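Asker: What shape does this take:
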Amino acid sequence: MFPIVRRLPLNLPKSIPLLHSSALNLTAITTPTSSQTLDFDDTHRLFSSSPTSSLISSLSHLYAMAFSPLVDLGITALRSRLISETEIGRRAIKATAYSRFCAGEDAESAAKTLTELWGRGMRGILDYGLEDAEDNAACDRNLAGFLHTVEMTSSLPRDSVSFACVKITAICPITLLERVSDLLRWEQKKKTIDLPWKSHSLPILSPSSPLYHTPSSPPPLSETEEQDLRLAEERLTTLSQRCSDFNVPLLIDAEYTSVQPAIDYLTYSAMLRFNHNDRPIVYGTIQAYLRDAKERLMLAVEAAEKERISIGFKLVRGAYLTRETELASSLGAASPIHSSIEKTHACYNDCTSFMLGKVVSGSGSVVLATHNFNSGKFAAAKAEELGIDKGDQKLQFAQLKGMAEALSIGLSNAGFRVSKYLPFGPVDQVIPYLLRRAEENRGFLSASTLDRQLMRKEIKRRLKTMLSGRG
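Answerer: Got it, this is the predicted structure:
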């Protein structure tokens, strides 16, 4: 029986061992030849829908966020309660990082941003930016917000919303996710442990998955914990059903490794209940910076094919690098993250090739969430090589609002389905999201200059045209 949820008002508060199965063999994956699908040379066409004022604003933000001392200062400010809990501080955050990366304080503001995107030929992924609920009451309140977000899509332009998004930590208490993850890791380690609460699922961990979080046998779930887990399952079922009713697929975000096994368990259980049509309703997320990412992806897909369900995954690089590295070090374990960015890129592209093969076979769908131009080009070329239609719903690209604008526009201009990730919610509620973006940007924006180069080139072209009297 599903929990009764009170309807809220519209202005909501704001290196892998070889596997025996040939189905998991990636040796046949080849690097596609260079494709001319994506054109970043013609900045006039690339930025034709972007006003000059918008380009100048975006360029100034990009330069600011590529300046490490300024990013460090911003992270300190976001972490400081003195800043985030004062009216002046909230206004400062809202005028800077918040306005760049977030779509507004409520669902209606996000809808306005999404409609503007739709007018530019792109779609939106709606994300009510909540996470880390502490109790069932908070989980129920959060669920109501997610349900409202899904219901609101019926008032938006048809097909303008590509996905709704949820973090399991918003609808299941974080301490329970840690307990369930410990038990799942111990089950993987010992094989004989009995988990009476565990439902049918796909493989959650792989032989190469790290188990250092759980050094000793954890106690079984108490009756109260089992009841709370059932409530969390019911919340996810309620949300998945609502997404199915409104024909809006649900992206379930990946989070940090201490709770990811429980997140995958809940995600895969929902997949088995809802993904019986050609188009998946429930999508999981694979973080390619994790060393076991490729193996876990392949195991889950192979199992889904045996279950005869459609499976969908969002592929990302990952956003918890500092947290994961520090935790592993504190426990005397090796980091679960690839030892170099090059290995992460290679893993991401391998997973991309694998999932594009499943798009061709009809058994899988993929959202390629990347800000990396080389990965975007690789995926576009591979899709072209495999004969995947650019408008195929089973292949979609996504970038965060405020990031990789040129890549988003270039993919969209080439005919691919592209979405921007639109987190929304009150400033104080989305600060954890903003912190991850700031930390991610420290590496991403300082290492990548292409967006800035292209915007600068287009601004110069427009200025030259204006001065010559031709514009």
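Asker: from here on, contacts and neighbour counts on C-alpha atoms
Answerer: Will do.
Asker: For residue 435, see how far away residue 300 is.
Answerer: Per CA to CA, to the nearest Å, residue 300 is found 31 Å from residue 435.
Asker: Point to the residue nearest the middle of the chain.
Answerer: The residue lying closest to the centre of the chain (CA atoms, centre = their mean) is residue 253, at 5.2 Å.
Asker: Confirm for me that it is in contact with residue 284.
Answerer: Yes - applying CA atoms under 8 Å, one finds residue 253 in contact with residue 284, separated by 6.8 Å.
Asker: and the end-to-end length of stretch 77-88?
Answerer: Stretch 77-88 has its terminal residues 12 Å apart, counting by CA to CA.
Asker: ugh, typo on my part, it should be stretch 379-399
Answerer: Using CA to CA, the end-to-end distance of stretch 379-399 comes to 14 Å.
Asker: Break down the protein into its strands, ranges please.
Answerer: Per DSSP state E, the chain has strands spanning 123-128, 161-166, 250-252, 282-287, 311-316, 364-369, 395-400, 418-424. These are given in chain order.
Asker: Who are the contact partners of the residue nearest to the centre of the chain?
Answerer: The neighbourhood of residue 253, defined by CA atoms under 8 Å, 6 or more residues apart in numbering, consists of 165, 166, 167, 168, 284, 285.
Asker: To residue 8, which of the strands of the chain lies closest?
Answerer: Nearest to residue 8 among the strands of the chain is strand 123-128 (13.6 Å), distances taken as CA to CA.
Asker: list the helices and strands the closest one packs on?
Answerer: Packing partners of strand 123-128 (3 or more CA pairs under 8 Å, 6 or more residues apart in numbering; DSSP states H and E): helix 107-119, helix 136-152, strand 161-166, strand 418-424.
Asker: could I get the contacts of residue 253 as JSON lines with distance to residue 268 and neighbour count?
Answerer: Formatted as JSON lines, the contacts of residue 253 follow (distance: CA to CA, whole Å; neighbours: other CA atoms under 10 Å):
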{"residue": "165", "distance to residue 268": "16", "neighbour count": "25"}
{"residue": "166", "distance to residue 268": "14", "neighbour count": "24"}
{"residue": "167", "distance to residue 268": "14", "neighbour count": "19"}
{"residue": "168", "distance to residue 268": "12", "neighbour count": "30"}
{"residue": "284", "distance to residue 268": "8", "neighbour count": "24"}
{"residue": "285", "distance to residue 268": "11", "neighbour count": "24"}
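Asker: how about the residues you listed in a markdown table, adding distance to residue 336?
Answerer: Formatted as a markdown table, these follow (distance: CA to CA, whole Å):
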| residue | distance to residue 336 |
| --- | --- |
| 165 | 25 |
| 166 | 24 |
| 167 | 21 |
| 168 | 21 |
| 284 | 19 |
| 285 | 16 |
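Asker: Quick check: the nearest residue in space to residue 277 that is not next to it in sequence vs residue 273, distance?
Answerer: Once flanking residues are discounted, residue 277 sits nearest to residue 310: 6.8 Å by CA to CA, 6 or more residues apart in numbering. Using CA to CA, residue 310 is found at 11 Å from residue 273.
Asker: Settle it for me: which of the two has more neighbours?
Answerer: Neighbours were counted for residue 310 and for residue 273 using other CA atoms under 10 Å; residue 310 has more, 25 against 15.
Asker: Here is the second sequence; please produce its structure so I can put it next to the first one:
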Amino acid sequence: MAKSGISVRTGRILLANREVALRVSSRQVGSGGAAGARVLLTHQNKTGSSSQDTAERLLILQRRLKSTATPRAAPATAAPFIEHYDGIKNEKLSVEILNRRKDPLDLTFTDHHAAFKSKSTWEVMRALLVFQLCGIGPLVDNNEKLMKFGQAVLGKKLFGVLMKKTFYGQFVAGEDTVRIQPTIDRMRSFGVKSILDYSVEEDLTHEQAEEMEMESCVSDAAKDDGLPSNIAGIPVVSDKAFKPFNHEDIGEMTRYQAHKEFGDRRQGVFSARTFFYQGEVNCERNLETFMKCIETVATTTQTTGFAAIKLTALGRPQLLLQLSEVIARARKYHQEVTGVKGSVIEGHVDPQMFENRFREKGIKVDKPEVQAWLDNMTYDKQGLIHLFSWSGLLDTNILLQDLFKVPNLKTGRMEPLISALTDEEEDQFKNMMRRIHTVFQFAKDLDVRVMVDAEQTYFQPAISRLTMEMMKKYNTEKAIVFNTYQCYLKEAYKSLILDLEQSNRQNFFFGAKLVRGAYMEQERARAEALNYPDPINPSYEATSEMYHRCLDLCMKRIHNLKAEGKEKRVGIMVASHNEDSIRFAIKRMEELDIKAEDKVICFGQLLGMCDQLSFPLGQSGYSVYKYVPYGPVNEVLPYLSRRAHENKGILTKLEKEKTLLKQELKERLKTGKIFHRPEGDYIPI
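Answerer: Okay, here's the model as predicted:
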């Protein structure tokens, strides 16, 4: 049977003995800011045989090319093209940018005119209606059933019209790349840019999600072999029965294994999208979706926007679990050899210490395989960075079980730290890495920034590690790849410090999105059930403090680089609906002399929510983004359901927005501006 895969640079696809190559030439940005591209599709039949899979794949590609090969020109009224954060030392901004319109900012965020002048009166009324409905508990709690009932009674077409007038119209920009353009253009004219996300989700039952998760998160090799008693001479805690242990590494194996009671990763999660593994072909479709989204950013936002992706969409999640497990075991191995706890990079250990300890253990360091392992450790003058050369993941000829080998501390034999993998799973990992590289190479070619969303803590060590490797490879000239840091985690600050240190020591640009987090209830329940330490901060106040510490750390780094006249090598997105965090960021920007024009700090909120934050910030000259979902009405219902639940959970904040909406509506009725047509003249930075 033929293997499947996509090469990094050409988007070459191998399916069922046929080869499809997708090649995109360099984009040239014209005077209107629209991107133009030459896209070539070649199809080579190597065997002369036909293939239904290949035909379906070609249809997907042809549809994509048809919709994007001739990008729409930017409207004549659109703001001039602005180069995004790029790290140039003494970048000179145009006079038009420097003299752009900037309004005074009300830091109480109670200026209803600034918040809603970008909206028509109907849109103000719709927002008020939707937020009122989000406050009705039984309606929100049963919204999935009600939406399915509505589809059945009204039919999908009429139901779609109703949703466009209400929830869909409030939280989703449109069905496709053409229909979202007016929303993007109008927001931009009022100082707000866009983060695009194609928000179609599978509508799975709880049982279906559970079954898919367990099938995709357990290795066939593990089913045969069971859990090992030790790894490279280090004892492993076996906790299949979830019994409590008095052991410092409690839950070492359990944490990075799938468990049926938490198989449906959507449970208790209302502010994040969930992907379930449905085979390699579906991962290819997800790849196409991400690439289409990146192209949409390039052609509709004049490359000033972002795209957002999740790594669980691009491969089998079991592989992320096993990589996370490798990272935990590497820390334990490092501790056993050096006596230093924590991650490898923070120990600043001299690699010579490993050779000395091996000699003490009677391990023959002159053996070729041991010497090769010592030579391949990643380090600099300050000490070790990684035990392994993680860049080896870029080499698709290396097996994971060969890459993550270490000398057994008892026998000296080279043994894998990673759990056993089948040949098929090794191939699946290669496919996942090809997809990840395809996304970021494509983004770099089109000069589009991509944010990698954070996920559950059992996936996150692998996600962060892979994202940092992508930064190292693709953030050589500017920040293209952005990692996400969930500040409700106890280890958020430490993780951020270490990643900033790595970017500094390995000389690449660093991009970070700071969020509070989306999986709190689920994470706490899982930690308690599986008997490992709760990874979540003890209170909301502790999370806010962590958020501000992380933000302050990044801003001080930016300030120091600026004061030293060095490149702008750190870019941060303050992704928050919290007014106090926004005020904190603005205050620290003033204190540290970080200007909006430096283009290193930006703010982000969801479309349809917290407009009293986003638009006044954008109109005051700050860099602001709205997270802009799009997709067909009847296919984004799971997304809309989550937005309804999320708004129910922040009723106090909603009251303020509802009050401002009422004030705006009342003023328009008083002044006869019922048919107000929003027209902005702001230029976003």
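Asker: picking that back up, the residue nearest to the centre of structure 1 pairs with which position in structure 2?
Answerer: Aligned by TM-score structural alignment, residue 253 of structure 1 pairs with residue 453 of structure 2.
Asker: One more: residue 118 of structure 1?
Answerer: Counting by TM-score structural alignment, residue 118 of structure 1 corresponds to residue 188 in structure 2.
Asker: Could you do residue 280 of structure 1 as well?
Answerer: Taking TM-score structural alignment, the alignment pairs residue 280 of structure 1 with residue 479 from structure 2.
Asker: what's residue 556 of structure 2 in contact with, if anything?
Answerer: Residue 556 of structure 2 touches residue 592, counting by CA under 8 Å, 6+ apart.
Asker: swap the cut-off to 7 Å and go again
Answerer: By CA atoms under 7 Å, 6 or more residues apart in numbering, the contact set of residue 556 of structure 2 is empty.
Asker: can you tell me which residue in structure 1 aligns to it?
Answerer: Here residue 556 of structure 2 is matched to residue 357 in structure 1, going by TM-score structural alignment.
Asker: any idea how far that match lies from residue 281 of structure 1?
Answerer: Residue 357 of structure 1 is 20 Å from residue 281 of structure 1, by CA to CA.
Asker: go on, residue 353 of structure 1?
Answerer: As defined by CA to CA, residue 353 of structure 1 lies at a distance of 22 Å from residue 281 of structure 1.
Asker: now do residue 449 of structure 1
Answerer: From residue 449 of structure 1 to residue 281 of structure 1 the distance is 36 Å (CA to CA).
Asker: repeat for residue 428 of structure 1
Answerer: Relative to residue 281 of structure 1, residue 428 of structure 1 is positioned 30 Å away (CA to CA).
Asker: what about the helices in the stretch 351-471 of structure 1?
Answerer: 373-386, 405-413, 431-447, 450-467 (DSSP state H, counting those that start in this stretch).
Asker: will you turn the ones you listed into TSV that also has mean neighbour count?
Answerer: Below are the helices of the stretch 351-471 of structure 1 laid out as TSV (neighbours: other CA atoms under 10 Å):
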stretch	mean neighbour count
helix 373-386	19
helix 405-413	23
helix 431-447	18
helix 450-467	16
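Asker: Switch these over to JSON lines, and while doing so, append distance to residue 37 of structure 1 to every line.
Answerer: Listed next are those as JSON lines, based on distance: least, CA to CA, whole Å:
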{"stretch": "helix 373-386", "distance to residue 37 of structure 1": "7"}
{"stretch": "helix 405-413", "distance to residue 37 of structure 1": "8"}
{"stretch": "helix 431-447", "distance to residue 37 of structure 1": "24"}
{"stretch": "helix 450-467", "distance to residue 37 of structure 1": "17"}
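Asker: List the residues that contact the residue nearest to residue 130 of structure 1 when sequence neighbours are not counted.
Answerer: Excluding the flanking residues, the one nearest residue 130 of structure 1 by CA to CA, 6+ apart is residue 170, at 5.7 Å. Residue 170 of structure 1 is in contact with 130, 131, 132, 133, 139, 142, counting by CA under 7 Å, 6+ apart.
Asker: Please repeat the previous calculation with a cut-off of 8 Å.
Answerer: Going by CA under 8 Å, 6+ apart, residue 170 of structure 1 touches 130, 131, 132, 133, 138, 139, 142, 143.
Asker: so stretch 395-407 of structure 1 matches what in structure 2?
Answerer: Aligned by TM-score structural alignment, stretch 395-407 of structure 1 falls on residues 601-613 of structure 2.
Asker: Between the two ends of the matching stretch, how far is it?
Answerer: Start-to-end span of stretch 601-613 of structure 2 (CA to CA) is 15 Å.
Asker: Any idea how far stretch 297-307 of structure 1 is from the middle of the chain?
Answerer: Centroid displacement of stretch 297-307 of structure 1 relative to its chain, using CA atoms, centre = their mean, to the nearest Å, is 21 Å.
Asker: Look through structure 1 and tell me its longest helix.
Answerer: The longest helix of structure 1 (DSSP state H) is helix 223-245.
Asker: Quick one: distance of it to the chain centre.
Answerer: Helix 223-245 of structure 1 sits 21 Å away from the centroid of its parent chain (CA atoms, centre = their mean).
Asker: got it, and stretch 455-466 of structure 1?
Answerer: How far stretch 455-466 of structure 1 lies from its chain's middle: 34 Å, per CA atoms, centre = their mean.
Asker: List of residues touching it?
Answerer: 43, 44, 47, 52, 55, 56, 59, 471.
Asker: Check stretch 435-452 of structure 2 too.
Answerer: Contacts for stretch 435-452 of structure 2 (CA under 8 Å, 6+ apart): 5-9, 11, 26-27, 284, 287, 290-291, 294-295, 297-298, 303-311, 314, 467, 470, 474, 479-484, 513.
Asker: Would you mark the buried spots in it?
Answerer: Buried residues in stretch 435-452 of structure 2, counted by 16 or more other CA atoms under 10 Å: 435-444, 446-452.
Asker: State the number of residues packed around whatever residue of structure 1 lines up with residue 430 of structure 2.
Answerer: Structural alignment (TM-score structural alignment) places residue 430 of structure 2 against residue 230 in structure 1. Residue 230 of structure 1 has 16 neighbouring residues, counting by other CA under 10 Å.
Asker: what does residue 335 of structure 2 give?
Answerer: Neighbours of residue 335 of structure 2 under the rule other CA under 10 Å: 16.
Asker: what helix or strand does it sit in?
Answerer: helix 317-338 (DSSP states H and E).
Asker: which element follows that helix toward the C-terminus?
Answerer: With DSSP H and E, the next secondary element past helix 317-338 of structure 2 is helix 344-347.
Asker: equivalent range in structure 1 for the helix or strand just after that next one?
Answerer: Downstream of helix 344-347 of structure 2, the first helix or strand assigned by DSSP H and E is helix 352-360. With TM-score structural alignment applied, helix 352-360 of structure 2 matches no range in structure 1.
Asker: Alright, calling it a day.
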